[in-house]
Each structure stands twice: as C-alpha cells, then as structure tokens.
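**Student:** what would the 3D arrangement of this be:
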Amino acid sequence: MSLPTPLYKLNAVQQKSVYEPSEDTFLLLDAIEKDIQWLRSLQPQIILEIGCGSGIVSAFLNQAIGGNVTSFATDYNQHALECTMETGRLNGVKIEVIQADLDNGLEHLEAIGGNVTSFATDYNQHALECTMETGRLNGVKIEVIQADLDNGLEHLENKVDILLFNPPYVPTESEPSNVLERCWAGGANGREVVDRLLPRVSRLLSNKGVFYLVALHSNDIPNLLKSCPDLEGTVTMERRCGIEHLYIIKYKRK
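**Tutor:** Below is the predicted model:
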C-alpha cells in the first residue's frame, strides 16, 4: 500500500517563514503509513498536530484514517495557519486553524465529540496558513491553532488519541534570528523546545493515545525514549538523510 502525499503550496511570503516539507516530514509520513492499520483500529476521535507548518502531516493522517474527519492545527505563525487551511482545501480536507503559543488559545475546545477531530498547532502564522491550504488541497478538514507547544491545552487532557510533533531539533548555540530559523533551531542538544512538551504529553493522551515525535541522533535518543512520564517510547523508524540521522519515536501508555 502506498498512500498519496498531500498536495500543498507555499506562496512567496510563506516560503520565508513556513517550514517546507523535507526529509523529516516524509519520514514521519512513512511512519504513519507503516502503522496505519493499527491507527485505524484505534478509531481515533481527536488528532492534534503541534507546529503544523505546511499542514501536510495533518492532511495525510486524516486522509489515511478516512471517515468524516475534523482536524485542528495550532501554530503561533499566522502564515503557517493560512498555509495549513489552504493545504486542507487543496486536498478536500477541512482544517480549522487556531493561533496559539504551544497550547494557549485552545479554551474553546473544551467540549469535543462526534467524528474524528484533528488539531494542528504552530507558533508561525505562515505555517498555519500553509497547513490550511494543504488540507484544502487534499480534501481534509484540519482545525489550526496558533500556539507555542501545548500551552492552553488543558481542555484536551486525556482526550487526544493521536499526537504529532516535528519539533525544532537541530542543536544551536544562539537564539533564532528569524521565524524560519525558529522552525528548526532547537537550542542546546536540540532539546529546548521538545523538553518543554514531553512532561505534558501523558496528560494530553487518551487511554489509547499515541504520540509520534521526530528526533535527531544528537538529541540523545536513549534519553528521549525515557523522557515521557508514564509512557513507553520506542523507535518505530529511522533514516540517514545526508549528515542527519533521523528517528521517529512512538510513545504509548505503559
């Protein structure tokens, strides 16, 4: 089985601030495809992507899960939210975007039910715009939220069935100088952003929930596998891409 890669497009403004799909993106898509039968068996109701960028991950997962899917995407970057909505439009998927810092701004999601719902978050407005467009291109509904990590997600505690995060993971010594650098600059050991989220993941996931995280070899993979309280981490896929050795870590409840 080979699932199609969602359509997406970034305009000239978005290209300056939204992370375009790259090797790490496609590795995450491959990991999702590898697990798709199992993910379908979970009968997920809520899907959340933090830092949605172009939106193709949310669009891909929603198309693969099938059914009447509603997706939510969060990002602090308005351009990312616009891109995500357009991605949804291009793919026949409705993606609702919410601008937030991690999870701030999600208070209105307190009451959620019905069919599959997907959320995608990103701090970058350009990335959210791209995610919406990716959803549109692929006929997938994705709700996008501008946020920094998961600030404000307390109303989603123990409700998220599939959580996705491709964080800034590249080790850097200085603060990012622009929005695009913020997409990949991970600070010391490439862990500054992801380490803010990991302690919160267990509270977000439902009893059957699963969390997919993109990581780099220099992020200390053995430590990452043990860094989500109450969750068991395993490497589900890895790939060398030039000088980078990329991993997809899957966390489930013990």
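**Student:** all contacts plus neighbour counts: C-alpha atoms, from now on.
**Tutor:** OK.
**Student:** Ser2 and Asn124, how far apart?
**Tutor:** 31 Å (Cα to Cα, to the nearest Å).
**Student:** which of the two has more residues huddled nearby?
**Tutor:** Asn124 (35 against 7; other Cα atoms under 10 Å).
**Student:** ok, the more buried one touching Ala80?
**Tutor:** Yes - Asn124 sits in contact with Ala80 when judged by Cα atoms under 8 Å, with a separation of 5.2 Å.
**Student:** before we go on, could you also do this sequence so I can check it against the first one:
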Amino acid sequence: LKAAPMPKYDFTTEQQRNVYLPDEDTFLLMDAVFNFCEIKPSSVLEIGSGSGVVISFIALNFKPNIYMAVDINEKAVQMTNQTLMQNGLQQNCVQLDLFPDNEKFDLIVFNPPYCVGSADSLGIIDKALSGGLNGRSQIDRFILQLQNHLSDNGEAFLVAIAANDIIDILQLVNKCGLNGQTVCEKRL
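**Tutor:** This is a model prediction of the structure:
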C-alpha cells in the first residue's frame, strides 16, 4: 500500500477519556481510502468522526470541495473540529447520528462501533466500540440508508471485523442495490 501524508493531531488527557482515538482500524480505513478510492470526490462525509483524523486526512489528500463529519458524541464533535483547525481546514463537524437529511456525497466513510457486545450502561469509549450483540447494530443501519446518501458513482468505505459476518454484510449491501467488496484486510 502507498503511504500518504498524515494530518497533525494532539489530544488532551480529558479528550483521551471521552473520545475514540486513532487506532489500527483508523489507519486501515485511511489506507483503504487512499489506495482504493477510484474517484476524485468533490463531497465527503465521515460518520463517527471521533478524533477527526480520518476526515482531516481525506480533506488534506483528496481536497474535496465539501467535507463534513458527524458524530453522536459531543466531545468527539469538538475534537474533530479541533483536529480540522490544527490542519488549517474549515471546521465542519456536527453532532448527528448517521446521515444528514437529504444530502448526498461522493465519498462516505464509517468506522462504526463493530465489537460484539451490549452498549447498555457502558462508558462513552465503550459505546464507541460496542456494536450490539453481533456487532452490527450501526453497520446495518448505515447500509440500509447508504444508497439514499451516496451520489451516482459514489463510493463508501466501512470498517468491519470477521465477527460481524463480512459475507452477510456484503449480501446486505448487494440487496440494497449497491456493489460491495472487501478492499483491505488486516489482522488486528
């Protein structure tokens, strides 16, 4: 895989307790987008932006006309906007669960909560990781709404793990009228 310039980022101790920070899955997502995105997107959406590193990476390397990030966690929204600002980019992250209404994007990326387990009564970081009993609660919601928010010839990148049943995820993508494939794998 080719390497790309990384955005600057710096987090306080409080932010580290309240926001999912860049980890191996974050870097895998950036590698996948950089090496396998076949379009030059003019509009980009990151769902579940966490630290803001991925949207900053995409904005710096792809230079889309419009980029937007959303996260359900207010602290993550603040951190994403901070990371965008640290990289000389316009702050454009809002608190939202999944997609903004009636908007379409050329490129959509999502590193969802995919770990198997219940998110009930968990701390804020655990909720950023836990995707429900099969790890798919947010993944399936994303896929079922994706076609309504992806522009013609648009591309989406989603992180998942083997426990999420990749074959079933790809079948759901196809049932929704989209073409899905695995473009990058890593043993974590």
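**Student:** returning to that earlier point: overlap of the contact sets of Asn124 and Ala80 of the first structure?
**Tutor:** Counting by Cα atoms under 8 Å, 6 or more residues apart in numbering, the contacts common to Asn124 of the first structure and Ala80 are 17-18, 53.
**Student:** Asp161 of the first structure: which of those residues is nearest?
**Tutor:** Comparing those against Asp161 of the first structure with Cα to Cα places Gly53 closest, at 20.6 Å.
**Student:** alignment lookup: that closest one to the second structure.
**Tutor:** In the second structure, the residue matched to Gly53 of the first structure (TM-score structural alignment) is Gly50.
**Student:** how about the secondary structure of the residue nearest in space to the middle of the first structure?
**Tutor:** Nearest to the mean C-alpha position of the first structure, counting by Cα atoms, centre = their mean, stands Glu49 at 3.2 Å. What DSSP: H, G, I helix; E, B strand; the rest coil gives for Glu49 of the first structure is strand.
**Student:** any idea how far Gly131 of the second structure is from the counterpart of Leu216 of the first structure in the second structure?
**Tutor:** In the second structure, the residue paired with Leu216 of the first structure is Ile161, using TM-score structural alignment. To Gly131 of the second structure, Ile161 of the second structure is 11 Å away according to Cα to Cα.
**Student:** show me where the second structure has its helices.
**Tutor:** 13-18, 24-36, 53-62, 74-86, 124-129, 137-146, 166-175 (DSSP state H).
**Student:** so which of the ones you listed gets nearest Ile108 of the second structure?
**Tutor:** Closest to Ile108 of the second structure of those is helix 137-146 (Cα to Cα; 8.6 Å).
**Student:** list the helices and strands the closest one packs on?
**Tutor:** Here helix 137-146 of the second structure touches helix 166-175, going by 3 or more Cα pairs under 8 Å, 6 or more residues apart in numbering; DSSP states H and E.
**Student:** number of nearby residues for the closest residue to Cys83 of the first structure other than its chain neighbours?
**Tutor:** Counting by Cα to Cα, 6 or more residues apart in numbering, Cys130 is the residue found nearest to Cys83 of the first structure once chain neighbours are left out, at 1.4 Å. A count of nearby residues for Cys130 of the first structure, using other Cα under 10 Å, gives 36.
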